[in-house]
Structures are given as C-alpha cells and as structure tokens.
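> just need the structure, nothing else, for what follows:
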Amino acid sequence: MSHPDTPPLSDRIANAAFLSVIGLARLLPYERRIPAVGWLFGHVLGPLAGWRRRIRDNLALARPDLTEAEVKALTRAVPDNAGRSVAEIYSGEEFTARIRDADPLEGPGLPALEAAFDAHRPVIIACAHFGNYDAMRAALAGRGWPVGALYRPMNNEAFNRHYIPAITAIAEPLFPRGRSGLASMLRFLKGGGWLALGFDQYDRHAPELRFFDLPSRTVLTPAELALRYDALLIPVHGIRCPDGLRFRVHVGDPVPHSDPAAMMQALNDDLEMLVRRHMDQWFWVHRRWK
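The predicted structure follows:
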C-alpha cells in the first residue's frame, strides 16, 4: 500500500521519463542542449501529446489566411520553442547568467520601470506564454528589481518537487495560487513589489474581450490590482532571438489607468501585434477560444 503523499504510479512514470530526458540533455553543452530538447518537443513529444491538432485548430480560427505550409511549420516550431524553454529552466545558473550578463531589457516602457523602482511604486507586469516567460523574470531580477510571480502548481505532484525549485532559482518570490499564496502576494505588492501575472489563457469566469478579432474571455485581475494599489501596469515579454538561444526582453508602453476591461483589451491588442510578428513563439496549444 502506498503512502498517502506518494504520487500515483502514472505520475511517477511520467516524471521519471521527463527527468531521464533532462538528465541526458544536461550531458550536452548549453548551445547543443537547448536546440536538442526543442527538436525533441517539436518532432516527438508534441505530436504524442496531441499538440499539433490543437495548434492547427487555433490557427484555423485566428489565422485562416496562413498557407498549409506555414501551418505545418508552426506545428513543429511552437513545440520546439516550448521545449527550448523547458531546457532553459532546467539549466539553472547557465541560463540565468546568460540573461543577467546580456542585460537584454529594451523598449519604450523601460524608463517607466526604472522610475517605478526609484519611487518604490508597485508594478503589475502583464506577461504571456510567449518566447520564454522566465527570460523576462531573469532579466528583471538581474537588474536587482523586486519581481515576484504567481504560479499554478502542476497536477503531477512528483513533477512539482523539482519544477518549483527550478523556477524559484530563476527569481523569487513565487506565490502559489490559493488563499495563502494570495495573501502573501498582496502583502508583497502593497510593499512596492513587482508582480508578473499572465493574462493570455481562457477563463470561463472572465468577461469576453477580443483577441485576434475573436471573442476571448480575458481575466481582469492585472488591471484591477493595478487600479487598487496604484501600480504601474506594463507588458513585458521575453522574445527569442533568431539564433534560438539569446533573448530580447521587450518592455512595452505602460497601460493608462481607466476601466479594467479597456486596460486588458489594450494588453490583448499589444500581445496580438507581438504574436503576429513572432508566430512561432506564442503557445498556440492553449484552448484560448471556446
């Protein structure tokens, strides 16, 4: 009989397979490791997980103008980017040191971030499943800026036991979704902390806004927190460079305080422009439209 805290056998098997892949990848030098795991996700794991069908379905809704060749390329490129991101997370200091040394922050909103830090003003960083989210966290932390993030623990508890330490090593604090995490997060924000919040996933309780000119339920939480705590609301995204290894971390224009729905629509519009320029870097696997 298994211990109550022991994850189910299926979770342990999946976790063991993942750790085997990461363990083998770590035997490679960084410049070969990242593309190797990307290839594995793009050509093996993505198809096995059914990602190609989901990507095709989403592209048929949002970008019906794409050719069959373009869609086929994206069904490989999107999982490739996801695999590279996973390999980067599990590369620890090799990854964060590269980001820190490059100091890749750029964009029209960078002076506003610097002013917020000097004024000890809270900041809501609006981010998405684009490029590598953790490149953004590493870049901000590399400047010595107080960037925290809200995260959802994975359903696989065996996976959480190494995943949470891996993402914590990139930047902290991290706050788990739930009552205790929410209380700590709000204290951090009130004290002038910066909080990274995603806004690009479907939420059935959220109001209907527009994304790629389609009805898309979008959380209002980033805008509502910005208004409640007089925080700067600003989009920040880690854009993977053409070499597949380096990043530009783009700080967009701050979103003026107004109505929460209008503020979030502005973020949807900004993200759409970015995705259209880098179609392979957004996680088209999510069921964004229902």
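> from here on, just use CA atoms for contacts and neighbour counts.
Will do.
> who's in contact with residue 40?
Residues near residue 40 by Cα atoms under 8 Å, 6 or more residues apart in numbering: 80, 83.
> state the helix or strand in which the closest residue to residue 233 other than its chain neighbours lies.
With Cα to Cα, 6 or more residues apart in numbering as the criterion, residue 233 has its nearest non-adjacent residue at 4.8 Å, and that residue is residue 124. Residue 124 belongs to strand 123-127 when assigned by DSSP states H and E.
> how many neighbouring residues does the residue nearest to residue 233 have?
Residue 124 has 27 neighbouring residues, counting by other Cα atoms under 10 Å.
> which SSE is residue 237 in?
Counting by DSSP H and E, residue 237 is part of strand 232-240.
> ok so, going back, quick check, the residue nearest to residue 233 in contact with residue 224.
No. The criterion here is Cα atoms under 8 Å, and residue 124 misses it with residue 224 at 10.0 Å.
> so what secondary structure elements neighbour the longest helix along the chain?
Longest helix of the chain, by residue count under DSSP state H: helix 68-89. If you count contacts as 3 or more Cα pairs under 8 Å, 6 or more residues apart in numbering; DSSP states H and E, helix 68-89 packs onto helix 30-40, helix 51-62, helix 157-170.
> quick one: which of those is nearest residue 203?
Residue 203 lies closest to helix 51-62 among the helices and strands packed on helix 68-89, at 16.3 Å (Cα to Cα).
> could you also give me the structure for this next sequence, so I can compare it with the first?
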Amino acid sequence: MAKPVTPIENSDEEVDLRDRIVSAVIIGIIRSLTLLPYRVRVPVGGWVISRLVAPLIGYRGRIRDNMHFIFPDMPEDQVEQMARDVPDQIGRTLCELFSPKNLVETARNTPITGKGIAAVDAARDAGRPLILVSGHIGNYDIARSKLIQRGHKVGGLYRSMNYKGFNDFYVSRISQVGTPLFLRGRRGMGEMVKFLKAGNAIALLIDQHMSAGAPLKFFGHTAYTALSAAELALRYDALLVPCYAIRQPDGMSFEMIVEPPIPHTTPEEMTQALNDSLEAQVRANMSQWLWVHRRWKAQ
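Coordinates of the predicted model:
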C-alpha cells in the first residue's frame, strides 16, 4: 500500500520572505505614484488599475458576472464599459487613501447635502452614540474625515490586509485621516463598542457577504448581511445614519450625502433599510460601487 503523501507546508522563513517581497512591491508602486502631483496621481492610479491590473487579477470577469446576474438585459457594450469604469474608480480610491493629506484637504472642500446632518450634529452635541453606515461606493474615508473636521469623534473598523508589511503601511496611512481604528475581530469589536458607548461615532461598511448574516435583499436578490450595526443601535440607543461620499463628474471632488436616521424597529427591518439606501445610491452612481465583491455568493 502506498504511503500517504504528507503536504509540504511553507516554513515561517518562506512565509516571511514572501510577505516582505509582496509588501515591498506593492508599497513601491504606491510610493512611485506619490511622486506625481495629486491631480495627476489619482487619474493615473485609475488607469493603472483599470487597464493593467484588473485584467490580470480577474476583476473584469467578476464585474461581468455580477452585471449579467443583476442586470441580465443590460447591453453588452454597457457591461464592458462597467468592466473598465469600476476598476478605474478602485484605482482612484486607492490613490486617495494612500494620500491622506490630500484626502483630508479634499474632505475639507466637500459640500454636505441630505436631510440627516442636523440629526448627526445634534447627536454629537448631546453625547449620543452615533453609527454611520456606508458601503464601498465613492470614497468612504472622505465622509469620515469630513465629520472629524466638524468636531465628531469617529472610530473606524478595518479588516487586516493579507500581507503584514503592506497592512502596517496601509494602517499608517488611514490613521492620518483619523483615529481610533479598530481591527475587525473580538478584541477590536470590544474596543469599538466601548468607544461607542462613551457617546462617540463609529463608521461601518455593510455591503460584503457575511455567511452568518441575515438573508436580506439587495438588488432584488438574497444577500447575506450583518445585522451588527442595527443591533448596536438598538442596544445602546445609537442614531443609525446612512452616509455616503459620492465622486463627482470631474473625478476628483465629492459630495457627502447624509440621509435621515433609520427608525428603530427590528435589526432585520433596519438593516434592510440600510441595504435599500445603499442600492439607491449605487443605482444612481453605478460605476462607483465595488462590483468586484462576491455580494451574492450564496447564489
């Protein structure tokens, strides 16, 4: 009888070497782009991701799949346009996130619209917990920076990158926009809840597939969605507010939209209202949402 083959596992040294090499390459590309003036850097970053990176890593295929699934009657030329435009937005956003000083200045010049800003500022003045909910549309850190500039204490939840070296670089950049930042996980969630309970604001994104989430609707299809934002709002009497920073036609500036607070009902109803709010924004700004997400993975 043949002996079973023992899988060969990478040594810690090999993993560490790969981490350092990949991180160095990514950071090198980003640092190279920062040599360009900001108004050139952002569109160039969009072009690089759209024309060079997206075809190599499968982004265009995933966008096409999502377009065919959600909009089966969309003309093929529009599908192909989305396959180019969405990665361009991704590249622009990445350049902005890694240019924190420019991002903060852009936020300072960003106008605020929507009927929810008065309630948001009233919560700040009253020391009431505030949960700002957005999605991967436009540039969510513009909204975080803008509210910090208005005197809000805003904490953000982030997910660790796959490569430690790159993750450290990433956190060092987004920290310049504002702190505290909480790493997704048990410890980070505990720290975030403590910060919220103290009467501060937290910013959350809810548009990724969550296998343990509730089977709610997004674009008419089942999308498993975390209920945590609504549950926290109910538990700590926090204001739950949809908030977006939408890129404008010039490709560089933004409009911040603060919608009215979601009424407190049940976690499922409140979270569905958040999904509906985001869907409306995506429909109005199709290329600005991260259509590379496997949002409807269960289907």
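> overlay them and tell me the TM-score.
After superposition, the two chains reach a TM-score (TM-score structural alignment, normalised by the length of the first structure) of 0.95; 288 aligned residues with a Cα RMSD of 1.6 Å.
> re the thing from before, what sits up against the longest helix of the first structure?
For helix 68-89 of the first structure, contacts defined as Cα under 8 Å, 6+ apart pick out 22, 25, 33-35, 37-43, 46, 51-52, 55-56, 59, 95, 131-132, 134, 166-167, 170, 279-284.
> apply 6 Å and report the result again.
34, 37, 38, 39, 41, 42, 46, 52, 95, 132, 280 (Cα atoms under 6 Å, 6 or more residues apart in numbering).
> just stretch 36-45 of the second structure next, same as before
Contacts to stretch 36-45 of the second structure, defined as Cα under 6 Å, 6+ apart, come from residues 33, 91, 92, 95.
> how many residues are close by the first one?
Pointing back at residue 33 of the second structure there. For residue 33 of the second structure, the count of nearby residues is 19 (other Cα under 10 Å).
> translate residue 183 of the second structure into the numbering of the first structure.
In the first structure, residue 183 of the second structure lines up with residue 176, judged by TM-score structural alignment.
> and for the residue lying closest to its match once chain neighbours are set aside, the neighbour number?
Spatial nearest neighbour of residue 176 of the first structure, chain neighbours left out: residue 151 (5.1 Å); criterion: Cα to Cα, 6+ apart. Residue neighbour count, defined by other Cα under 10 Å, stands at 17 for residue 151 of the first structure.
> quick revisit: just say which of the helices and strands packed on helix 68-89 of the first structure is most tucked in.
Comparing those by mean neighbour count (mean count of other Cα atoms under 10 Å), helix 30-40 ranks first with a mean of 19.
> in the second structure, what residues pair with it?
Using TM-score structural alignment, the residues of the second structure aligned to helix 30-40 of the first structure are 38-48.
> check stretch 53-62 of the first structure too.
The aligned range for stretch 53-62 of the first structure in the second structure is 61-70, by TM-score structural alignment.
> how much does the matching stretch stray from the first structure?
Aligned to the first structure and superposed, stretch 61-70 of the second structure gives a mean residue distance of 0.9 Å (mean Cα distance after the TM-score superposition for the first structure).
> and whichever residue in the first structure pairs up with residue 295 of the second structure, how far is that from residue 132 of the first structure?
With TM-score structural alignment as the criterion, the equivalent of residue 295 of the second structure in the first structure is residue 288. For residue 288 of the first structure, the distance to residue 132 of the first structure equals 18 Å [Cα to Cα, to the nearest Å].
> which of those two has more neighbours?
Legend: neighbour count by other Cα under 10 Å for residue 288 of the first structure and residue 132, higher for residue 132 (24 against 18).
> hang on, the earlier thing: contact partners of the strand holding residue 237 of the first structure?
Residues outside strand 232-240 of the first structure that contact it (Cα under 6 Å, 6+ apart) are 123-127, 131-133, 135-136, 226, 247-252, 254-255.
> next, the angle strand 123-127 makes with it.
With axes from the mean of the first three to the mean of the last three Cα atoms, to 10 degrees as the basis, strand 232-240 of the first structure and strand 123-127 are set at 40 degrees to each other.
> in the second structure, which residues correspond to strand 232-240 of the first structure?
By TM-score structural alignment, strand 232-240 of the first structure lines up with residues 239-247 in the second structure.
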